[in-house]
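A.B. asks: what follows is a protein structure lacking sequence information:
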C-alpha cells in the first residue's frame, strides 16, 4: 500500500523547548499505526504537529501535499480528523448538535443526514441519547461521541489520542472493536496514541516507539510485540 502520510525529520517546539527530534514515520493508506512510549515521550506532540498546532520544523506530507504552512482548519478540510485526549466535545450541546457541527467543513450537506445514520450503526448508544447534552453522557459515551464526530468529517486519516483513557476495561474493548470495524468497513487510516500498549499492538499493523522525542524502534506490530525490551517496558511480562 502507498504511504498516505509521510513524516521526515520532524522537530517540534513549545516556546524555546524542543519536544521532538528528527522523528520520521509513515502511515499506509488503509493501515493502522500506533505510537508507543512513556508519558512525555512526545506522542501527543506528534499528533499536534501533524495538525500544525505547535511550532515545527521538518516535512509532513499527506497524499504528497506539504502540510507545513497550512492552518489547522485547512488540514481538517483535507479530511484529517483529530480526536484529542480528553474527548473535546461541546458539553452544553446535544449529541445531535455535536455531530452536525463536526460536518461544518463538508460541501455535501445533503449527505450529512445519511452519514448520521451510518455513524449510529457503529454507535447505537448515541442514537438512544441523540437529544441528550454531551456533558451528561458517561465517559465511555463521550469517547464514542468524540470518535463519531471525527467520522462525520468522512476522514481519510484519524488521529486518536489515548481513546482508552479513564474508561472501564469493558468499554475500552468495545471502543477498540468499533475502531477496527471503522478501519475495515470505511477504509479509514488511523494513527493511534495509546498507553495500553497491548491493546494498541493488537489493533495496529505497524508500530513506532518514542523515547524523549525520538523514534527508537519501529516495525510490524507483531515484531514489536515480541521484542523483549518492549515486553518488559510496556507489556509487563
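C.D. replies: In hand now; what should we look at? All values derive from a computational prediction rather than experimental measurement.

A.B. asks: please count neighbours and contacts with C-alpha atoms only from this point.
C.D. replies: OK.

A.B. asks: downstream of the lengthiest helix in the chain, the next helix or strand is which one?
C.D. replies: Across the chain, the longest stretch assigned as helix under DSSP state H is helix 169-186. Downstream of helix 169-186, the next assigned helix or strand under DSSP states H and E is strand 189-193.

A.B. asks: ok, and here's another one to check against it:
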C-alpha cells in the first residue's frame, strides 16, 4: 500500500530535554499501525510532533506534502485528527454540541447532519446520551465521544493516544472493535499509541516499538506479537 505518512530523522524537544532521537517510520494508506513502548519512551511525543505541538527537527510528509512549518490548525485541515490521552472532551457541553464542534471548520450542513447520524450508528450509546453533558458520561462513553468528534472532521488519518486508558476491559474491547469497523468501512488510516500491546497488535497490521525516543523494532503486527522480547516486555508471557 502507498505510504500516507512518511517520517524521517524525527527529533523533538521539551525545552532542553530531547524526547525523540532521529526516528523514522511510514504509515500505509488505509492501514492500522500500532506504536508500542513503555511509559516515557516517546510515543505521545510522536503524535504531538506530527501535529506540530512540540519543537521538532527532521521530516514529516503527509501524502507527499511536508508538514514542517505548518500550524496545528493547518495540519488538521489537511485531514489529520488527533485524539489525545485523557480524551479532551468539553465537559460542560452536550454530546451533540461536542460533535458539532468537531465539524466547526466545515460548511457542508447536509454532510454534517449525515456524519452526525453516522457517528450515532458507530456509537449507539452517544445517541442515547446526545442531550447529556459530556462531563457526566462514563470514561468509556467519553472516549467514544472523543473519537466521534475527531471523525466529524472527516480525517484521512486518525491519531489515537492511549484509547484504552482508564477503561474497563469490556469497554476497551468495544472501543477497539469500533475502531476496526471505522478503519474498514470509512477507510480511515489509524496510528494508535497504546499500552495494551495485545489489543493494539490485534487491531493493527503493522507495528513499531519505541524505546528512549528511537525505533528499536518494526514489522507486521503478527511478527511483532510473536517476537519473544516483545512478548516478555509488553504481552506478559
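C.D. replies: Ah, there it is. These numbers come from a predicted model, not from an experiment.

A.B. asks: now do the longest helix of the first structure against strand 189-193, angle only.
C.D. replies: 160 degrees (axes from the mean of the first three to the mean of the last three CA atoms, to 10 degrees).

A.B. asks: which residues in the second structure form helices?
C.D. replies: 43-50, 72-77, 95-102, 109-122, 124-128, 139-151, 169-186, 197-203, 221-226, 228-230.

A.B. asks: how far is the fourth one from where the chain is centred?
C.D. replies: Here helix 109-122 of the second structure is found 20 Å from its chain centre; the criterion is CA atoms, centre = their mean, to the nearest Å.

A.B. asks: and if you look at the shortest one?
C.D. replies: Here helix 228-230 of the second structure is found 24 Å from its chain centre; the criterion is CA atoms, centre = their mean.

A.B. asks: tell me the contacts of residue 188 of the first structure?
C.D. replies: By CA atoms under 8 Å, 6 or more residues apart in numbering, the residues touching residue 188 of the first structure are 29-31, 155-158, 182.

A.B. asks: can we see that at 6 Å?
C.D. replies: By CA atoms under 6 Å, 6 or more residues apart in numbering, the contact list for residue 188 of the first structure reads 30, 156-157.

A.B. asks: repeat that for residue 216 of the first structure.
C.D. replies: Contact analysis of residue 216 of the first structure by CA under 6 Å, 6+ apart lists 209-210.

A.B. asks: how close does the aligned partner of it in the second structure get to residue 11 of the second structure?
C.D. replies: Using TM-score structural alignment, the equivalent of residue 216 of the first structure in the second structure is residue 216. Distance from residue 216 of the second structure to residue 11 of the second structure, counting by CA to CA, to the nearest Å: 15 Å.

A.B. asks: thinking again about what came up before, would you mind putting the helices of the second structure into a markdown table with distance to residue 88 of the second structure alongside?
C.D. replies: As requested, these are arranged in a markdown table below (distance: least, CA to CA, whole Å):
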| stretch | distance to residue 88 of the second structure |
| --- | --- |
| helix 43-50 | 14 |
| helix 72-77 | 16 |
| helix 95-102 | 10 |
| helix 109-122 | 18 |
| helix 124-128 | 16 |
| helix 139-151 | 7 |
| helix 169-186 | 16 |
| helix 197-203 | 21 |
| helix 221-226 | 29 |
| helix 228-230 | 31 |
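
A.B. asks: distance from the longest helix of the first structure to the middle of the chain?
C.D. replies: On CA atoms, centre = their mean, the centre of helix 169-186 of the first structure falls 13 Å from the chain's centre.
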